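K.L.:
okay, predicted coordinates and the sequence, questions at the end:
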Amino acid sequence: MIEVRDLAKHFRVHRRDPGLGAALRSMVRREHVVVRAVDGVSFTIQGGEVVGFLGPNGAGKTTTLKCLTGLLHPTAGTVQVIGHSPQRREPAFLRRISLVMGQRNSLFWDLPAADAFEVNRSLYGIAATPYRAALDELVALLDIEPLLTKQVRVLSLGERMRCELAAALLHRPDVLFLDEPTLGLDVNGQAAVRTFVRDYASRHGATVLLTSHYMGDVTALARRVLVIDGGTLRFDGDLAALIEAHSPHRIVRVTLRTPVPADSWAGVDVLSVDGAVVTLRVPRAETTTLAARLLTALPVDDVAIEEPPVEDIIRQVFAHA
């Protein structure tokens, strides 16, 4: 569904030092620098995959998505999405994709959401019967029935985001690009969007490429992740493999029935002690052995073995890069 080979996107940007003198000089002699937003990125995504696209601010995620949707022309390399070259912006291509950007508003600010949906129906040439079926399904999945008659300007961020998703999916695209879809939403709003995206992809076999700074989005939706930093792809593979490769330790939380002497933890990396709960960092290979020893030697009420936060692992990937 998506094939990217040696994609590069470079921008020629005006550079000027601060101060009045520099401002005057720039009027007659402008200096420019080349920013390599994306530099030699390659990957392939199969139909029906949900893939997380991770990276820090300025890593090149949004630039890549814009090249995949035809909003930007690549400086070099080739991009194919559903057999089309996105930069040509062919109607047959545009009818099969959708781009949702959490920091951008695509609905008409002064219209009720229902009217904005009708505009999209007209733009995409959707017949009345399939349009009504798609709208009913999206209204039910996103729980937006009470929002349809309200002006977009009076909706909360979470309400508007759900309406944005509905508008983007009325034509039932085969490929869905999501750029920070839960940006600024509260916990309930994030959960609602994640559930919807998972259900939509499952029902329609859609291919989804998702960027997010919330690791909860990625862990809830994607098994495969692409990690980009400095415009270069640093990792492409299974999320579990990423955790395994960059996190040699696990977190073990021990809940005690009664306190124990401090020397009971000799030779173990203790991260914190909070009353009866002791948090340990243990090498992966030793986790099972240590847990069994603790259960035998100490008054243990419960033992929980956890993976470290994905955010920490991603930071390590960037640090190694």
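P.N.:
Sure, I can see it. It should be emphasised that the depicted structure is a prediction, and the values quoted were computed from it without experimental measurement.

K.L.:
rest of the way, CA atoms for contacts and neighbours
P.N.:
Noted.

K.L.:
what segments of the stretch 101-250 of the chain are helices?
P.N.:
With helices called from DSSP state H, counting those that start in this stretch, the stretch 101-250 of the chain shows them at 113-124, 128-142, 157-169, 187-204, 215-221, 239-246.

K.L.:
could you give the angle of the second one to helix 157-169?
P.N.:
What that stands for is helix 128-142. With axes from the mean of the first three to the mean of the last three CA atoms, to 10 degrees defining the directions, helix 128-142 sits at 150 degrees from helix 157-169.

K.L.:
chain center to helix 128-142, what's the gap?
P.N.:
For helix 128-142, the distance from its own C-alpha centre to the chain's C-alpha centre is 26 Å (CA atoms, centre = their mean, to the nearest Å).

K.L.:
which elements pack onto that helix?
P.N.:
helix 157-169, helix 187-204 (3 or more CA pairs under 8 Å, 6 or more residues apart in numbering; DSSP states H and E).

K.L.:
need the winner for burial among those.
P.N.:
Here the criterion is mean neighbour count by mean count of other CA atoms under 10 Å, and of these the winner is helix 157-169, at a mean of 22.

K.L.:
check it against this one:
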Amino acid sequence: MSDLIEVAELSKTFRVRRKGSGPFRRVREEVRAVDGISFTVPHGEMVGYIGPNGAGKSTTIKMLTGILTPSGGRLRVAGLDPARERTRLVRRIGVVFGQRTTLWWDLPLRDSYGLVRRMYRIPEARYRANLERCVELLDLDGLLDVPVRQLSLGQRMRGDITAALLHDPDVLYLDEPTIGLDVISKARVRGFLRELNAEQGTTVLLTTHDLTDIEQLCKRVMVIDHGGLMYDGALAGLHEAGESERTLVVDLERELPPIEGVHGARTVRTEGPRQWLAFPASASAAPIVSQIADAYPLMDLSLREPDIEDVIARMYAGE
């Protein structure tokens, strides 16, 4: 697959004024929001782009869309320079900012979509086909005649995603697309994005604080902190980088002392006949289960995967 997004040594510096020592004195400082990051994204890939507040995620997205001009480095999206060729690029990308809507506040969804069609000059047949597909998959059928201001956050978010896809973009940038949504709305949006990627081959770059979005949608994840790229690779490799652990929950026939002598695992908690054993996330649970079954009166067990959020927190802490 050819690369749709190419980023090389990309940086963005802001000049800010801060209060100085005197009552009327201001000190000018430079803040490097993005500090020399490099990566590529092939056509059809879904990538998670995660990090804490202020890490540089949104600044990167704004440079990828042409809203901000880079301070240094090289950037290409679909072969175009976003800052210099923004008018051409806008026809190739879709953008959804979770806390900002691109819809017209006082107009019904149907009228907002009609304006989008005219702005992008979408052929009528193509527009109707895309709208019908999004309306069906995102359950918007009863909302098309409702003004945007009367929609719930989850309904508006689904409406924004539809608006971003009416012109068949090559790449979709999603900034916190499930923020504030209930469980049902989140599941509907995730299912739609999986289908969109599988059937249409749309490239998706997803930034979110909801790590379940990443786990369910992305095989590749990039972690950014203080403007620098800390990790870029498979989601499974993130566990290894953060030295994460899986947990085996063991139910014995009766209460016993903590389980010992199991190679590759250690007991971290006991509560009556139930015990919790931790082992590296990269290791297999099968030999550990076999050792416990041979030496202890085993009744039941379950396996808990590591919490990605804890893994990233340990990476941020320098562990």
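P.N.:
Cool, got the structure. Since the structure is predicted, the reported quantities are computational estimates derived from the model, not experimental observations.

K.L.:
figure out the length between the terminal residues of stretch 171-180 of the first structure.
P.N.:
Between the opening and closing residues of stretch 171-180 of the first structure lies a distance of 21 Å (CA to CA, to the nearest Å).

K.L.:
tell me the residues of the second structure aligned with that stretch.
P.N.:
Under TM-score structural alignment, stretch 171-180 of the first structure corresponds to residues 167-176 of the second structure.

K.L.:
leaving out the residues flanking it, which one is nearest to whatever residue of the first structure lines up with residue 134 of the second structure?
P.N.:
Aligned counterpart of residue 134 of the second structure in the first structure: residue 138 (TM-score structural alignment). Leaving out its chain neighbours, the residue that sits closest to residue 138 of the first structure by CA to CA, 6 or more residues apart in numbering is residue 166, at 5.8 Å.

K.L.:
quick one on the thing from earlier: right, and the match of residue 134 of the second structure touches residue 167 too?
P.N.:
No - in this structure, residue 138 of the first structure is not within contact of residue 167 by CA atoms under 8 Å, at 9.0 Å.

K.L.:
any common contacting residues for those two?
P.N.:
The overlap between the contact sets of residue 138 of the first structure and residue 167 (CA atoms under 8 Å, 6 or more residues apart in numbering) is empty.

K.L.:
circling back to that earlier point, quick one: contacts for the residue nearest to residue 138 of the first structure?
P.N.:
135, 138-139, 142.

K.L.:
how about residue 254 of the first structure: what's its closest non-neighbour residue?
P.N.:
Nearest non-adjacent residue to residue 254 of the first structure, counting by CA to CA, 6+ apart: residue 303, 4.7 Å away.

K.L.:
how much space between the one you found and residue 261 of the first structure?
P.N.:
18 Å.

K.L.:
for these two, indicate the residue with more neighbours.
P.N.:
Set residue 303 of the first structure next to residue 261 and count neighbours by other CA atoms under 10 Å: residue 303 wins out with 18 against 6.

K.L.:
the more buried one and residue 275 of the first structure, how far apart?
P.N.:
Residue 303 of the first structure sits 15 Å away from residue 275 of the first structure, going by CA to CA.

K.L.:
got it, and residue 4 of the first structure?
P.N.:
For residue 4 of the first structure relative to residue 275 of the first structure (CA to CA), the value is 52 Å.

K.L.:
show me which of those two is the more surrounded one.
P.N.:
The residue with more neighbours, out of residue 4 of the first structure and residue 275 and counting by other CA under 10 Å, is residue 4; that gives 19 against 10.

K.L.:
give the aligned equivalent of that one in the second structure.
P.N.:
So, by TM-score structural alignment, residue 4 of the first structure is matched to residue 7.

K.L.:
verify the contact between that match and residue 76 for me.
P.N.:
Yes - between residue 7 of the second structure and residue 76 there is a contact at 6.6 Å, judged by CA under 8 Å.

K.L.:
chain center to stretch 175-195 of the first structure: distance?
P.N.:
Stretch 175-195 of the first structure sits 9 Å away from the centroid of its parent chain (CA atoms, centre = their mean).

K.L.:
and what of stretch 50-62 of the second structure?
P.N.:
Chain-centre distance of stretch 50-62 of the second structure: 11 Å, with CA atoms, centre = their mean.

K.L.:
how about that stretch, aligned to which bit of the first structure?
P.N.:
Using TM-score structural alignment, stretch 50-62 of the second structure pairs with 54-66 in the first structure.

K.L.:
also stretch 200-218 of the second structure?
P.N.:
Counting by TM-score structural alignment, stretch 200-218 of the second structure corresponds to residues 204-222.

K.L.:
and residue 235 of the first structure, what's its match in the second structure?
P.N.:
Matched by TM-score structural alignment, residue 235 of the first structure corresponds to residue 231 in the second structure.

K.L.:
burial of its match, as a residue count?
P.N.:
So residue 231 of the second structure, with other CA under 10 Å, has 17 neighbours.
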